[in-house]
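1. structure here, sequence nowhere to be found:
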């Protein structure tokens, strides 16, 4: 079942008038399945796949590279082989939208204090046992109630709600790649930027192509061990490292988030090794956010991350030479704010999502003149 295009546009306008940060998340319901119709004219052919004999295809979008028989789907559940042609089942069908502060992503060095029109479809190409958005990332299109919204309408909605950017977020935007790409193209026509909030589990060529239309990327870096990725995410570490290196090579702005999960990826040795890799491969100026874990999905047996553990990780990162290190999900902590690496004066003051740019002038420290990397207004 899908909400109509008219309902989507009406809802955007009414919500925008009612609140500075309008939001509407559609219900996730097994009671209203959308049948998979082979004649569905709304289907869009997927990009990045190879045709194989006997109507099989190989998806080349993400490192899984699923080989898919006719009438079957890939691991993500939202891309289907129909007669040897691969289709995306979620193009133009976002299941939720919100207007969020850009700091919620979090992106701290990207037009701070602005709003992001945030959208997602269902589906993901990994399965994190601690996923906070599992209600949409771990279901299939038939289990969702969606909007119908073209890329042009998403760009219009972002503009109409006063958003400086469109954020592709919540579940995994890699799996709605074509829709994200086209929304970004339409957004640029309205001077609306685009940011991808991703696990980074994507092949090199699709990522290179996507960088042409994106303005910033935030990578949720799960851990610096193969064991963690394999056992807790059903993925692998190296493809994500490769994505980070590619983003650096492409020159696009990106930031990293490291959710610190007690007993799983919080050892000082692992964090130190990760920080050394970042320094060597990405440089000292990539913002790194250590965020607090709360029990979610299949990992409700663990406690929230102790603040002292986050502070220890912060200290390790600073000791290893990283310039912009943050602590997240701890509102009011000093390490939410941005400080100049040269004079240590506060440049951007944050409490939760409340932001005051107080010491930044034209991308430089107002006190000592040091250039501060990022994308600034």
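-> Happy to help now that I have it. The shown structure was predicted, so the numbers you read here are calculated from the model rather than taken from an experiment. Numbers count the residues shown, from 1 in each chain.
2. from now on I want contacts and neighbour counts done on CA atoms only, so please keep to that.
-> Fine.
3. count of neighbours near residue 285?
-> Applying other CA atoms under 10 Å, we find 18 residues neighbouring residue 285.
4. what sits closest to residue 152 if chain neighbours are left out?
-> Leaving aside its chain neighbours, residue 152 sits nearest to residue 186 (5.5 Å; criterion: CA to CA, 6 or more residues apart in numbering).
5. hold the first one in mind and look at this next one:
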């Protein structure tokens, strides 16, 4: 293909048509010489040692720690994003450093040697799937060193991407923002985002080696109705022919104002607890967060 032609990115259902040199809507992928490349690959903006429970993962390796790495860019623009300074940034908007997979794995192995509670690497903070190749390459090396890979994601990617990384992910927490296309539209999502997220959850649930948890951030006026949570919990229960009722770990989390909704009041604690009780009509393992 000629480097002077536009090309289409196939990572998510937005299918950005990129002119030569152009960036995708996620700000992490570019048409370079007629090929869509993950320009943000290995560009780390945030690196921290986090408890497993912070991801949140409530029922996977409790008491463990993860080296958490984030880059920049996201294929959504949720008005309440807690990490908007990196998720809505491009390469010139935020400081970053090159951290190739080999070096990230080595840093994690060194941390694990000092403290055996360190169990692996979490790809988190921004949207990891916009540079899914970095997740894949790091996970392959991490596995060779006996280190786990954790994915914290909005789940909005094409199934070809999910199929490639699912066997490499040891645990995942996927955001299920709501159960209506209108809510995803309000989050600046690509067409068909809800269907894509549902397909991601289904695929990871069916992956034998992947422990799956799901989170909904309860935002007042957007997804805080009992009907909305009832619909999500009912669907999660149906996974695996009904195995989801016992197998899915679901987090109902309190919202605090951020970014474009910085002035919004937090979700009332009684609302969060009531919605968790709604989810418990269907799911055995429901956790409340930020309360």
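-> It's in. Worth saying up front: this structure is predicted, and the values here are computed from it rather than measured.
6. got a TM-score for the pair?
-> Here the TM-score for the pair of chains, by TM-score structural alignment, normalised by the length of structure 2, is 0.92; 279 aligned residues with a CA RMSD of 1.5 Å.
7. that older thread, quick one, what contacts the residue nearest to residue 152 of structure 1?
-> 151-152, 155 (CA atoms under 8 Å, 6 or more residues apart in numbering).
8. for residue 264 of structure 1, see how far away the residue sitting furthest away from the middle of structure 1 is.
-> Relative to the centre of structure 1, and counting by CA atoms, centre = their mean, the farthest-placed residue is residue 54 at 35.8 Å. Here the criterion is CA to CA, to the nearest Å. By it, residue 54 of structure 1 lies 44 Å from residue 264 of structure 1.
9. then residue 256 of structure 1?
-> 18 Å.
10. just residue 183 of structure 1 next, same as before
-> 37 Å.
11. so between those two, which is more surrounded?
-> Taking neighbours as other CA under 10 Å, residue 183 of structure 1 and residue 264 compare with residue 183 leading, 25 against 13.
12. which residues touch the residue opposite that one in structure 2 once aligned?
-> In structure 2, the residue equivalent to residue 183 of structure 1 is residue 138, according to TM-score structural alignment. For residue 138 of structure 2, the contact set (CA under 8 Å, 6+ apart) comprises 101-102, 104-105.
13. can I have the buried ones of those as a PyMOL selection?
-> Buried residues within those, by 16 or more other CA atoms under 10 Å, are selected in PyMOL with:
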select buried, resi 101+104+105
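14. among the contacts of residue 138 of structure 2, which one lies nearest to residue 256 of structure 2?
-> Nearest to residue 256 of structure 2 among the contacts of residue 138 of structure 2: residue 104, at 31.5 Å, using CA to CA.
15. residue 247 of structure 1 contacts residue 256, correct?
-> No: if you go by CA atoms under 8 Å, residue 247 of structure 1 and residue 256 don't touch, sitting 11.4 Å apart.
16. helices of structure 1, residue ranges please.
-> Applying DSSP state H to structure 1 gives helices spanning 5-18, 134-137, 151-160, 177-189, 204-211, 226-233, 238-250, 268-281, 307-319.
17. need these in JSON lines (columns: distance to residue 110 of structure 1).
-> Formatted as JSON lines, the helices of structure 1 follow (distance: least, CA to CA, whole Å):
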{"stretch": "helix 5-18", "distance to residue 110 of structure 1": "23"}
{"stretch": "helix 134-137", "distance to residue 110 of structure 1": "26"}
{"stretch": "helix 151-160", "distance to residue 110 of structure 1": "17"}
{"stretch": "helix 177-189", "distance to residue 110 of structure 1": "16"}
{"stretch": "helix 204-211", "distance to residue 110 of structure 1": "16"}
{"stretch": "helix 226-233", "distance to residue 110 of structure 1": "28"}
{"stretch": "helix 238-250", "distance to residue 110 of structure 1": "15"}
{"stretch": "helix 268-281", "distance to residue 110 of structure 1": "20"}
{"stretch": "helix 307-319", "distance to residue 110 of structure 1": "21"}
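18. which one of those lies closest to residue 294 of structure 1?
-> Among the helices of structure 1, helix 307-319 sits nearest to residue 294 of structure 1 (CA to CA), with 11.9 Å.
19. who touches that closest one?
-> So helix 307-319 of structure 1 is contacted by 260, 266, 268, 271-272, 275, 290-292, 325-327, 330 (CA under 8 Å, 6+ apart).
20. trace residue 210 of structure 1 over to structure 2, please.
-> With TM-score structural alignment as the criterion, residue 210 of structure 1 lines up with residue 165 in structure 2.
21. of residue 247 and residue 256 of structure 1, who's got more company?
-> residue 256 (24 against 20).
22. residue in structure 2 matching the more buried one?
-> Match for residue 256 of structure 1 (TM-score structural alignment): residue 214.
23. is it true that its match touches residue 174?
-> Yes: here residue 214 of structure 2 reaches residue 174: they are 4.9 Å apart, a contact under CA under 8 Å.
24. centre of the chain to stretch 57-76 of structure 2, how far?
-> 9 Å (CA atoms, centre = their mean, to the nearest Å).
25. in that stretch, what's buried?
-> 57-58, 60, 64-76.
26. just the ones of the residues you listed in strands?
-> Among the buried residues of stretch 57-76 of structure 2, the members falling in strands (DSSP state E) are 65-70.
27. return the closest of the residues you listed with respect to residue 161 of structure 2.
-> For those, with residue 161 of structure 2 as the reference and CA to CA as the criterion, the closest is residue 70, at 18.6 Å.
28. to which residue of structure 1 is that closest one aligned?
-> That one, residue 70 of structure 2, aligns with residue 120 by TM-score structural alignment.
29. what sits against its match?
-> 94-97, 168-173.
30. let's see that with 6 Å instead.
-> Listed by CA atoms under 6 Å, 6 or more residues apart in numbering, the contact set of residue 120 of structure 1 reads 94, 96, 169.
31. and it, how far from residue 212 of structure 1?
-> In terms of CA to CA, residue 120 of structure 1 sits 20 Å off from residue 212 of structure 1.
32. residue 72 of structure 1 too?
-> Distance from residue 72 of structure 1 to residue 212 of structure 1, by CA to CA: 31 Å.
33. what about these two, which has more around it?
-> Using other CA under 10 Å as the criterion, residue 72 of structure 1 and residue 212 rank with residue 72 on top: 16 against 13.
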